[in-house]
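Enquirer: predicted model and sequence below, questions to follow.
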Amino acid sequence: MRERQQFNEEEKFEKIQTYVHENADKASYYVANEIASLIKTKAKTKESVVLGLATGSTPTKVYDYLVDFHKKGLISFSNVFTFNLDEYYPMHPKSIHSYVRFMNEHLFDHIDIPKENIHIPDGTLSKEDLRDYCQAYEEKITNLGGIDLQLLGIGRTGHIGFNEPGSTETSKTRLVRLDRVTRLDAASDFFGEENVPTKAITMGVGTIMAAKRIILMAWGEGKAQVIRDSVEGEIKESVPATFLQQHQNCDFILDKASASELTRIKTPWLVTECLWQDHLIKRATIWLSKKLNKAILKLTNEDYNEYGMGNLVAEVGSAEQINLRVFNQLQATITGWPGGKPNADDSQRPERAMPYPKTSLIFSPHPDDDVISMGGTLLRLVDQGHHVHVAYQTSGNIAVFDDEVIRFLDFATEIDTSDTALKKRSNEVRSFLSKKQPGQIDTNEIQQLKGLIRKGEAMAACRYCGVKEENAHFLNLPFYETGAVKKKPYSEEDVMITYNLLNKIQPQQIFAAGDLSDPHGTHRVCLDIVFKAIEKLVMERAEWIRHCYVWLYRGAWQEWDIADMEMAVPIGPKDMSRKINAIFKHQSQKDSAMFPGNDEREFWQRAEQRNKETAEAYNALGLAEYEAVEGFVRHNFNLN
């Protein structure tokens, strides 16, 4: 392991130089600038640059910036050679899943790199030719003087390239079998795990380690645990990324979310003296309670001292004072009145008592996120007399199985057997679907039919929950409508559709999905669009927005940390059953969802368990025992 150039006490558990940026965009810009600087420096001395490149969602923004630099005349790629990490096997280069196509679309088609300088593993070779091909791939790298800078992402298994757990640190370019977790993560891109190749060609760990400079990038909470294992854990073959601890010039470039499990960020009191502000005190006390399996009010001075928080006790005065302070803060987050309790003292409540009733607008990225993520709260708002609107931001059409389309067409044609035009359309759809290849984009008509299926399910759920039909708004934001997993960047049109709805409804409450672990990024984009629309309203000094609270919920993948929750809505057994029934209305997503992420349970099972686990966590801290709890964080936007 190399010695640090600068040693910071707070980073003492970290065995790899790690830099944390505000977000993925800023981190990507940082990486792109380093690559551009290397290319320009080499160009001055007429030297070539050898880059090792990665694919997947992680480096795409880096490539966007490099393309932008080139278009502005800031860099030329005429002196650059590239070697990609991997490729699925077998894989035709023109396939929509091919990394050849990925690299062309994201980088190579937009820059001046000579085509003969591009090297990507060939997924069309026969198995008999693979060994010689892989050896030749290694020799090409060596003959060019080795890789100057290698870009890496990281998989949930800790794989780098397609070097799965069990890969040795001396491994070279070769054919490998993919781990099931890796294939499950790729399933959405291939429209089902059964369509994901079981093998791939990859550079070896030894090939990667031979690079002169390595940058590993990771974004999002979904990568947080494997980042901690790789940066702070022991070197072991079961987490191939840990081998990077032995590299002399390797940096991890992270956003805040992917760095959230690092000791210096999650539990800074274990590594350094802390500035004890309210939120950190709350987080530390909850952590200590969980660590010792003791209710908050039972923690002692000795408990705090033993786990690096003696200075907190010294500042505040005693464990009892800290405990009571945090306990009261947690208790104040719990409310059965998510729209505010009318005619009650609201000074210690998360929501205002007035006005009553409120107009509440729930943004749902897909047509089922509202009931999956906050169905109990939605029901409570309706039951308590508030004017509840739901805005379904995207059609969700790509998540509908082809069989569902045929089922609905059969129903329609049976209703009117004399409608020859409908029969003809039905036969055309059947013919297309019977020949459709995995991942092939549907026709516009089929995309519309799939969107209508999901719209009908959302309307059924709204009716069940008591939301008026005229209060269900289907925005069909354009960024989503590509027919493929990959979406377009959002545009001003998406923002204006959202802005116009907000201005029309003028809610006192907005609920939006703050779940940034969504595996396809749709939630992240939808939230950005909502924020942009709100910013526009604030800039225009719309009076109503100044009095609107924005609450963020989490989606199907995870819940907020209790330390971050600012409103916790208890859900009783009856309302949990009602919530599950509302989720059941989304029949096309029942039993087997098109995009389950890395969790194979049905969405209602995930929602029920997550809500019950939140309730159990509150109970373990010494608060009241509930059946289930939905949590929210308030977003405070700048009104100046």
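Expert: Yep, that arrived. Numbering: from 1, shown residues only.
Enquirer: drop to CA atoms for contacts and neighbour counts, all remaining ones
Expert: OK.
Enquirer: thought Ile265 was touching Ala257?
Expert: No. Counting by CA atoms under 8 Å, Ile265 does not reach Ala257; the two are 10.2 Å apart.
Enquirer: who has more neighbours, those two?
Expert: Neighbours per residue, other CA atoms under 10 Å: of Ile265 and Ala257, the larger number sits with Ala257, 21 against 15.
Enquirer: and the more buried one, that one's in a strand?
Expert: No. In this structure, Ala257 is coil, not part of a strand, as judged by DSSP: H, G, I helix; E, B strand; the rest coil.
Enquirer: let's bring in a second one:
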Amino acid sequence: MARLNLLEETRFEKLPVTVFSDPQSASLNVAQRIAALIRKKQETNEQAVLGLATGATPVKVYAELVRMHREEGLSFKDVVTFNLDEYYPMQPNAAQSYVTFMNENLFNHIDIDRNNVHIPDGTLSLEAIPEFCLAYERKIGELGGLDIQILGIGRTGHIGFNEPGSAPNSGTRLVTLDDLTRRDAARDFGGKAFVPTKAITMGIGTIFKAREIILMAWNKKKASIIKKAVEGEISSDVPATYLQLSDNVEFILDQDAASQLTRFDTPWLVKDCVWTEQMIRKAVIWLANTLEKPILKLTEDDYNNNGMAQLATEMGPVYNINIHIFNKLQHTITGWPGGKPNADDSQRPERAEPAVKRSIIFSPHPDDDVISMGGTFIRLVDQKHDVHVAYQTSGNTAVWDDDVLRFVEFNIDFSEKMGLDQSKMREMYENMRKFIATKEPNQVDTPEIQSVKGLIRKGEAIAGARFCGLPDDHIHFMALPFYESGKSQKNPVTQRDIDLTIELLQKVRPHQVFAAGDFEDPHGTHIVCFNIILAALETLRKTEDWAKDCWLWMYRGAWHEFETHEIEMAVPISPNELERKRFAIFKHQSQKDRPVFPGDDSREFWQRAEDRNRETARAYNKLGLAEYEAMEAFVRWKFEN
């Protein structure tokens, strides 16, 4: 019976999937399986032949293998490795090279014989590549094939660098990279223009010959492509779907990467559910959107014909369910994000008291405040709350080099106009021009250039916050140390980052905190900044009463919005307020037209924000609620105690 239930839950899934709570536990499982294979082979004096992957996904696997080598005596002397791929052209000592990656994350820390390490050669001439690829295949065959092949998955569905259009029987070869793949790699290279257009990769046919294939994926950014790979039809448009044809494959996922699989996303379609309040809300909204009907028009047949008969039976009649969910959604809408004074707040998202609240808006980058919640920012100030904004990082990696020269040139001209000494400024300016003229992709800027870039963004942030109505003494620049590395790869968070946040919180003693909860930010800064705020608040909650009464509201950045069923506070934005929000975003001139790190979306940030806010309003309207121009959405963080 247990087996029947499992099949019922996973009937949409066309290959084996194991889901772990987090990437760490999943990575430990994979590392232990690799270690067990190595030890088993060593018992019979055989060589373990491993197919290895690069990128962020296997990093924790390699870290655990290194730990087992150091602490448990796991030896790699008789292990042979073949890497999936390498950019072309690529020098092996380049920072972006997969040779560098493998050395830094694994090979430099274990006792492997370097003669047993095989990585595609990115330095070959074009004419030499076909023979190299054939030889690569022969070496694998001569060793009896790969015992284990570990894989990640790209957002195009590529495995290795087998992009859409790859054949299922393809071998090792030179390929052209998909534009999305190159955009995803852009930050490592200092811009998409510097990402190679080609790569050498093992083929899908090569991968298929492995005796065991493990594909790993972590975080919600991979959830949509994982759903296609696991539940979709086999198609060259998503090369990972070819793995459905293998009897030796397993997908190892964390909960976030698995979140769009049917058994987690819409479990009522595959099994009986425990109908929690959140599950009911999600299911009813899903049903209304699927059938394109307002919530109050959903019928018993709609429930019965779409996998929700159990809900209708247990909680019905369905019209009562509809009214309940409709009212819950209605209660999330408020024009008073700081709470409405002298009002019954039992059905409102924020408390009525105190009537005037101290609020801190934490902004990971210097423009997230106005891009993500500019309308609510303006509303809070207009309603006379004591609002502070805290810019957590300088954002100094996201300014174009020519803006630096423009600002320094202005400074020189201004100094000359005012009769001030400008000799040192001219000398610094010439040094800047020389550096920028010969600057390599992703090269760390000089301290002077970093300072100018930081000042550019600081001035823009001040202008934006002033436009929203804040006095200067309510605008805080934290310059958290973790960010100030001068490069895309940031430093680890330290206690100093948390202490600086605690100091600001103690100074303001806010009743409400707004923080970026957009953990799909492609640069990772948002989740780092959020975790620092969370650590600071959790520390303060242990000793300070005001912190126990401080509510933490999450907003989303320029990348995604909360799902409708998740939203706990929806603040309507009038046409006039939307225009004011746009003007506040315009103050960030260095990010206008084309920012340094635009992500996948070619729209300007103000366009993304307005479109997203209007879409949130439309989502509510389609469910049968009032029609607003736009809405900003928030979810309240639930502390454990």
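Expert: Structure received. Computed from a predicted structure; not experimentally measured.
Enquirer: need the TM-score from the superposition.
Expert: Superposed pair, TM-score by TM-score structural alignment, normalised by the length of the first structure: 0.96. Supporting alignment: 635 aligned residues with a CA RMSD of 1.7 Å.
Enquirer: quick check: neighbours shared by Ile265 and Ala257 of the first structure?
Expert: Common contact partners of Ile265 of the first structure and Ala257 (CA atoms under 8 Å, 6 or more residues apart in numbering): none.
Enquirer: pull the number of nearby residues for Gly204 of the first structure.
Expert: Neighbour tally, Gly204 of the first structure, other CA under 10 Å: 26.
Enquirer: now the one 5 residues further on
Expert: As a burial measure, Met209 of the first structure scores 22 neighbours (other CA under 10 Å).
Enquirer: what about the closest residue in space to it that isn't next to it in sequence, how many residues nearby?
Expert: Nearest residue to Met209 of the first structure in three dimensions, chain neighbours excluded: His247, at 6.5 Å (CA to CA, 6 or more residues apart in numbering). When neighbours are defined as other CA under 10 Å, His247 of the first structure has 19 of them.
Enquirer: what about the residue sitting nearest the centre point of the second structure, distance to Pro595 of the second structure?
Expert: Computing the C-alpha centroid of the second structure and ranking residues by CA atoms, centre = their mean puts Glu520 first, at 2.6 Å. Going from Glu520 of the second structure to Pro595 of the second structure by CA to CA, to the nearest Å gives 18 Å.
Enquirer: Asn598 of the first structure -> the second structure?
Expert: Counting by TM-score structural alignment, Asn598 of the first structure corresponds to Asp600 in the second structure.
Enquirer: please read the previous query as pertaining to Ala533 of the first structure.
Expert: So Ala533 of the first structure corresponds to Ala536, using TM-score structural alignment.
Enquirer: what's near enough to touch that match?
Expert: Ile498, Asp499, Thr501, Ile502.
Enquirer: tell me if I am right that the second one is in a strand.
Expert: No. For Asp499 of the second structure, which was evaluated using three-state DSSP, the result is helix, with no strand membership.
Enquirer: show me where the stretch 1-150 of the first structure has strands.
Expert: Secondary structure of the stretch 1-150 of the first structure (DSSP state E, counting those that start in this stretch): strands located at 17-21, 49-53, 80-84, 86-89, 118-119, 149-152.
Enquirer: mean deviation, the shortest one versus the second structure?
Expert: So the one you mean is strand 118-119 of the first structure. When the second structure is superposed, strand 118-119 of the first structure averages 1.7 Å from its matched positions, counting by mean CA distance after the TM-score superposition for the first structure.
Enquirer: what do you get for the second one?
Expert: Following superposition, strand 49-53 of the first structure is found to deviate from the second structure by 1.8 Å on average (mean CA distance after the TM-score superposition for the first structure).
Enquirer: now the third one
Expert: Compared with the second structure after fitting, strand 80-84 of the first structure deviates on average by 1.8 Å (mean CA distance after the TM-score superposition for the first structure).
Enquirer: over in the second structure, find the residue span that strand aligns onto.
Expert: Under TM-score structural alignment, the match for strand 80-84 of the first structure is residues 79-83.
Enquirer: what about Phe511 of the first structure, distance to Cys548 of the first structure?
Expert: On the measure of CA to CA, Phe511 of the first structure and Cys548 of the first structure end up 11 Å apart.
Enquirer: enumerate every residue touching Lys487 of the second structure.
Expert: Applying CA under 8 Å, 6+ apart, the residues near Lys487 of the second structure are Thr397, Asn442, Gln443, Val444, Asp445.
Enquirer: meant to ask about Leu299 of the first structure, not that
Expert: Ser289, Ala319, Glu320, Asn323.
Enquirer: ok, 10 Å please
Expert: Thr285, Leu288, Ser289, Leu292, Asn293, Ala319, Glu320, Ile322, Asn323 (CA atoms under 10 Å, 6 or more residues apart in numbering).
Enquirer: same deal with Thr197 of the second structure?
Expert: Taking CA under 10 Å, 6+ apart, one finds Tyr87, Tyr88, Pro89, Val175, Thr176, Leu177, Asp178, Asp179, Thr181, Arg182 in contact with Thr197 of the second structure.
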